[in-house]
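Peer 1: no sequence for this one, just the structure:
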């Protein structure tokens, strides 16, 4: 028999089959709850169980602090109901014409953006449109059934094409192929298989509060898609992008970000480096990128934040922005980039 899950405050209900996670059941019912990694290595899908029994799995104890666990908070991508549940979670509205599906794609080009970042352009099937919200991601389905996730670095699939930014992970099965270091390098015209679009990381069109975009490394990709979407719509909400890296080469599209300051009213770009050396000639901001936000805006109570990058950066920003700067928890939107090594560590 299935279990009934009720989502507060919206009052929406959906069934969950035995063994199914709350997130899986919600998505199957067409209800989009916030999510990113889907494997328990980030806290984007955090929600609170008001009543009912469930198996939380080991991940919440690693990710959430003791106080939140005691209040009934858990990770909905891991929680498996064993009775009817009532949960508190924010529902994300998805456009009606966005459909998640599997499809073959052809590699059109591979362009180095930095020594360890490659832009891949994919040709999608032309039979039907591939629609997504700027900020969402897709997954490559590899031959062994494993998956690799990458955000679209464009606001729409012009000419049935999408672009991705892939960072080389030393020893990584997929990225080694992308960078020609594997036994079977990926080459133009190769056919790969994907599923998408996925994720709940996209702008809320009804939230008019000033936006803080926060990115580290290739977390810039979905932020680029969001900002290009704003340009296309003529969206003039005040927005500031804080993009962090270790050395100048990590800010591989800095010229593009600087150009947005001229073309998007109310937009500001703040690059931040954590390990700049004298030889770099860096005269800009230094330190942790989320700390730069707090230095500039110690009161974030009137803002919304979209953060993407390494899990450690995303979780530090969530903790400090909410705990120290007064940001509403519901105003923090995140997509943590988890690698295959991160997922293995979460399962250990």
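Peer 2: Yep, that arrived. Values in this document were obtained by computation on a predicted structure and should not be read as measured data.
Peer 1: Going by C-alpha atoms from here, please, whenever you check contacts or count neighbours.
Peer 2: Noted.
Peer 1: so where do the strands sit in the stretch 201-348 of the chain?
Peer 2: 211-216, 239-245, 267-273, 285-286, 304-309, 332-336 (DSSP state E, counting those that start in this stretch).
Peer 1: Present those as TSV; the columns should include distance to residue 104.
Peer 2: Converted to TSV, the strands of the stretch 201-348 of the chain look like this (distance: least, Cα to Cα, whole Å):
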stretch	distance to residue 104
strand 211-216	30
strand 239-245	33
strand 267-273	37
strand 285-286	43
strand 304-309	27
strand 332-336	25
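Peer 1: ok, structure two:
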């Protein structure tokens, strides 16, 4: 049987079919719910159950702890209704008119950005364009039904190509191909744009951008978009890597700092080598969230956009909340590495 869901505070309504997940049903019926990984790990789709019950199967999703569940929170990407629901969730109005497409594309260019990062530029057919919001991602569709998710590293105004930064993952089905076998003009299939990691452009608060590794990619798209429209307040990017080679866009960083006339600040954060100058910017040593808090011990007046591996996201969420950042001003995309079939795809 189908279950009825009422969404507060927007008062939207939709139905969920037998064994269908709440997020899947909401997206299918045109509601713009927040989400990221869609596998229960990142927590982006978290909302509150006001009435009714849901099931996750035999185990609670990793992105939902016991305290959150006891407080009535749920991860809607994994939650299957057991009866009619009334839920509270922040809907994303800006995504409502974005059309998700499945399209063919060709590899227009391929270049190494770092020893473990390759950039792919994908060319759509001449009759197609993909409308997206800066920060969203797309899926590469693989044979056998597998898919791999990668953030778009370019801004919507610069959409001649779709630009991806692919990190080398040992045993990664697509990353191995991207590094070792993929040639220019190779044909791929994609689905996108996906995800609810994008800018709140109505906010007038200063923004901090926090990226670990290739978590820089969606932040670059956001900053390119903001720089194109004109920065009207300070924006500070913190980019973490093991060493200077992991800060793989030095020319872009210098260009943005010059172009933004003091409104763009950059701090490289190196975790495995002593602090040094990186691309002309003084670096600091240690963890990303510590570097952010050393510069901004009170985060109550900021919006924070963060992308990177799950341990980085988890540590920063707790530390930033303790520094006064409200939950609804933290926007994040948790990157789940995907490897060969013996592991869960991310």
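Peer 2: Received the coordinates, thanks. Worth saying up front: this structure is predicted, and the values here are computed from it rather than measured.
Peer 1: thinking again about what came up before, what's the closest of the strands of the stretch 201-348 of the first structure to residue 195 of the first structure?
Peer 2: strand 332-336 (17.4 Å; Cα to Cα).
Peer 1: where in the second structure is the aligned partner of that closest one, by residue range?
Peer 2: Alignment of strand 332-336 of the first structure against the second structure: residues 330-334, by TM-score structural alignment.
Peer 1: Once aligned, what mean separation remains between the matching stretch and the first structure?
Peer 2: Overlaying the first structure shows stretch 330-334 of the second structure at a mean distance of 0.7 Å from the equivalent residues (mean Cα distance after the TM-score superposition for the first structure).
Peer 1: Give the buried residues for that stretch.
Peer 2: Residues of stretch 330-334 of the second structure classed as buried by neighbour count (16 or more other Cα atoms under 10 Å): 330-334.
Peer 1: any residues touching that stretch, and which ones?
Peer 2: By Cα atoms under 8 Å, 6 or more residues apart in numbering, the residues outside stretch 330-334 of the second structure that reach it are 36-37, 41-42, 44, 197-198, 303-310, 313, 317.
Peer 1: How many residues are close by the residue nearest to residue 292 of the second structure when sequence neighbours are not counted?
Peer 2: Closest residue in space to residue 292 of the second structure, ignoring its immediate chain neighbours: residue 238 at 7.2 Å, by Cα to Cα, 6 or more residues apart in numbering. Residue 238 of the second structure sits with 21 neighbouring residues when counted by other Cα atoms under 10 Å.
Peer 1: for residue 238 of the second structure, what are its contacts?
Peer 2: Contacts of residue 238 of the second structure (Cα under 8 Å, 6+ apart): 208-211, 266-269, 288, 291-292.
Peer 1: again, only this time at 6 Å
Peer 2: Taking Cα atoms under 6 Å, 6 or more residues apart in numbering, we find residue 238 of the second structure in contact with 210, 267-268.
Peer 1: Pick the one among the residues you listed closest to residue 58 of the second structure.
Peer 2: For the contacts of residue 238 of the second structure, the nearest to residue 58 of the second structure is residue 210 (34.6 Å; Cα to Cα).
Peer 1: now the helices for the second structure?
Peer 2: For the second structure, applying DSSP state H gives helices covering 22-28, 66-70, 173-180, 216-229, 250-259, 288-295, 310-322.
Peer 1: Can you state the residues of the first structure onto which the longest one aligns?
Peer 2: Counting by TM-score structural alignment, helix 216-229 of the second structure pairs with residues 220-233 of the first structure.
Peer 1: Counting neighbours, which bits of the matching stretch end up buried?
Peer 2: 220-231.
Peer 1: Contacts for that stretch, please.
Peer 2: For stretch 220-233 of the first structure, contacts defined as Cα under 6 Å, 6+ apart pick out 134-135, 151-155.
Peer 1: ditto for stretch 269-278 of the second structure
Peer 2: Residues outside stretch 269-278 of the second structure that contact it (Cα under 6 Å, 6+ apart): 239-243, 283-286.
Peer 1: What residues of it count as buried?
Peer 2: Buried, per 16+ other Cα under 10 Å, within stretch 269-278 of the second structure: 269-271, 275-276, 278.
Peer 1: mean shift of the strand ranked longest in the second structure relative to the first structure?
Peer 2: The longest strand of the second structure (DSSP state E) is strand 101-114. Compared with the first structure after fitting, strand 101-114 of the second structure has a mean deviation of 0.7 Å; criterion: mean Cα distance after the TM-score superposition for the first structure.
Peer 1: Pull up the aligned stretch in the first structure for that strand.
Peer 2: Against the first structure, the aligned range for strand 101-114 of the second structure is residues 101-114 (TM-score structural alignment).
Peer 1: Going by neighbour count, list what's buried in the matching stretch.
Peer 2: Under 16+ other Cα under 10 Å, the buried positions of stretch 101-114 of the first structure are 105-110, 113.
Peer 1: Stretch 9-28 of the first structure too?
Peer 2: Within stretch 9-28 of the first structure, the residues scored as buried using 16+ other Cα under 10 Å are 13-17, 20-26.
Peer 1: ok, of those, which one's closest to residue 78 of the first structure?
Peer 2: For the buried residues of stretch 9-28 of the first structure, the nearest to residue 78 of the first structure is residue 21 (5.8 Å; Cα to Cα).
Peer 1: Excluding chain neighbours, what is closest to that closest one?
Peer 2: Take residue 21 of the first structure and drop its neighbours on the chain: the residue closest to it by Cα to Cα, 6+ apart is residue 80, 4.4 Å away.
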